[in-house]
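**Q** What follows is a predicted structure for the sequence shown.
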Amino acid sequence: MPRMVAPPPSGEFQIMLSKPFNGTPTHTIEVIGEPNREASVRMSNYNGSNKASEKSGSVPQDDVRELTSLVSTLRGFPSHPSKDVYGLDTKVDFNTFELQWSNEDDDAAMQDGVLADEQKDEFKRIVESIEALGRRFAKQDAAV
């Protein structure tokens, strides 16, 4: 059963990447905005449960469009509530008014545990894109 998350207001999106898949995060990247507009990005690193550093910035409109298009391909990808089926120890959440997806969702189709290599490769490419976007645009120190 999919998790119950309230969708953001119409037109807005939120993309959240966190490592590790389970437990207290050590690294997060969050992108919030509206399609076809500039978005905000925040990249945080943690030392235990305390935030050690946080950087923020703006993502240009063209990069937002590319990112949302890329992440929306996750629709229908398998997920599992307690294990990272993609082998990257990374959790990705994607929320729009129309679509809510997380690789932490309870997916009945994942009972057999078989995942296509193409899906693993695509998920890895999306994770790497989100991380690169965070490194590139989250440059300003934020108050911790």
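**A** Noted; the coordinates are in hand.
**Q** Please make it C-alpha for all contacts and neighbour counts, starting now.
**A** OK.
**Q** any idea where the helices of the chain begin and end?
**A** Under the criterion DSSP state H, helices of the chain are mapped to 61-72, 117-137.
**Q** so which of these comes closest to Ile29?
**A** With CA to CA as the measure, helix 117-137 is the member of these nearest Ile29 (6.4 Å).
**Q** Dump the helices of the chain into JSON lines; add distance to Ser53 and mean neighbour count as well.
**A** Output for the helices of the chain, formatted as JSON lines (distance: least, CA to CA, whole Å; neighbours: other CA atoms under 10 Å):
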{"stretch": "helix 61-72", "distance to Ser53": "24", "mean neighbour count": "16"}
{"stretch": "helix 117-137", "distance to Ser53": "13", "mean neighbour count": "16"}
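**Q** For Phe13, which of the ones you listed is the nearest?
**A** helix 61-72 (8.3 Å).
**Q** Second structure follows, compare the two:
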Amino acid sequence: MPRAVAPPPSGEFEVRLMKPFSGAPTHTVEVIGEPNRSASIKIINHHGSNTNEKKGDVPADDVQELLRLVERLRGYPSNPEKDIYGANVKIEYNTFEIQWASDDSDSVADVIKEIAQEQKDEFKDVADSIDALARTFAKKDSAV
């Protein structure tokens, strides 16, 4: 089922990672930009009522690599209630043409009893890559 959020303007993308899969997020990474250009990245860590936010810029080459990785998740099953990939993380990928999230409502996922280990590994690799991108480029303190 398509996401109910408005897509970003034509040519822009947004990639978001949130931990944990269910409940209030304790860790969020957001990457917003346009393909073939640098993008802005923000990492937010929630510690109770305290929030630590860092931001930075991702070079165009790394943006292209991120988009190649996230694009591989397109068409993967999703489930709003169950962490079907076992990574305890949600990933969202939004462009003008594509709106996909690992916690979307997906009738296919309701039928699938077990996700292939290859898909689980791929999902975890993409999540780890998004986190690594944030650790590498989101270094500047941001006013919260």
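**A** Thanks, I have it. If you're wondering where the values come from, they're calculated on a predicted model, not measured in any experiment.
**Q** Pipe the helices of the first structure into a markdown table and attach distance to Ala143 of the first structure per row.
**A** Formatted as a markdown table, the helices of the first structure follow (distance: least, CA to CA, whole Å):
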| stretch | distance to Ala143 of the first structure |
| --- | --- |
| helix 61-72 | 25 |
| helix 117-137 | 17 |
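**Q** looking at those helices, which is closest to Leu99 of the first structure?
**A** Nearest of the helices of the first structure to Leu99 of the first structure, taken as CA to CA: helix 61-72 at 8.3 Å.
**Q** Next, the mean deviation of the closest one compared to the second structure.
**A** In the superposition against the second structure, helix 61-72 of the first structure averages 0.5 Å from its aligned positions (mean CA distance after the TM-score superposition for the first structure).
**Q** Looking at the helices of the first structure, spot the one closest to Leu88 of the first structure.
**A** helix 117-137 (7.5 Å).
**Q** Please identify which of the helices of the first structure is closest to Val41 of the first structure.
**A** It's helix 117-137; of the helices of the first structure, that one is closest to Val41 of the first structure (CA to CA) at 6.6 Å.
**Q** elements contacting that closest one?
**A** strand 27-33, strand 39-47, strand 50-59, helix 61-72 (3 or more CA pairs under 8 Å, 6 or more residues apart in numbering; DSSP states H and E).
**Q** Phe97 of the first structure is nearest to which of the helices of the first structure?
**A** Per CA to CA, nearest to Phe97 of the first structure of these: helix 61-72, 12.3 Å.
**Q** list the helices and strands that closest one packs on?
**A** helix 117-137.
**Q** for Gln14 of the first structure, what are its contacts?
**A** 8, 30-33, 93-96 (CA atoms under 8 Å, 6 or more residues apart in numbering).
**Q** so how many other residues sit close to the residue lying closest to it once chain neighbours are set aside?
**A** Using CA to CA, 6 or more residues apart in numbering and skipping residues adjacent in sequence, the residue nearest Gln14 of the first structure is Ile32, 4.6 Å away. Neighbourhood size, Ile32 of the first structure [other CA atoms under 10 Å]: 20.
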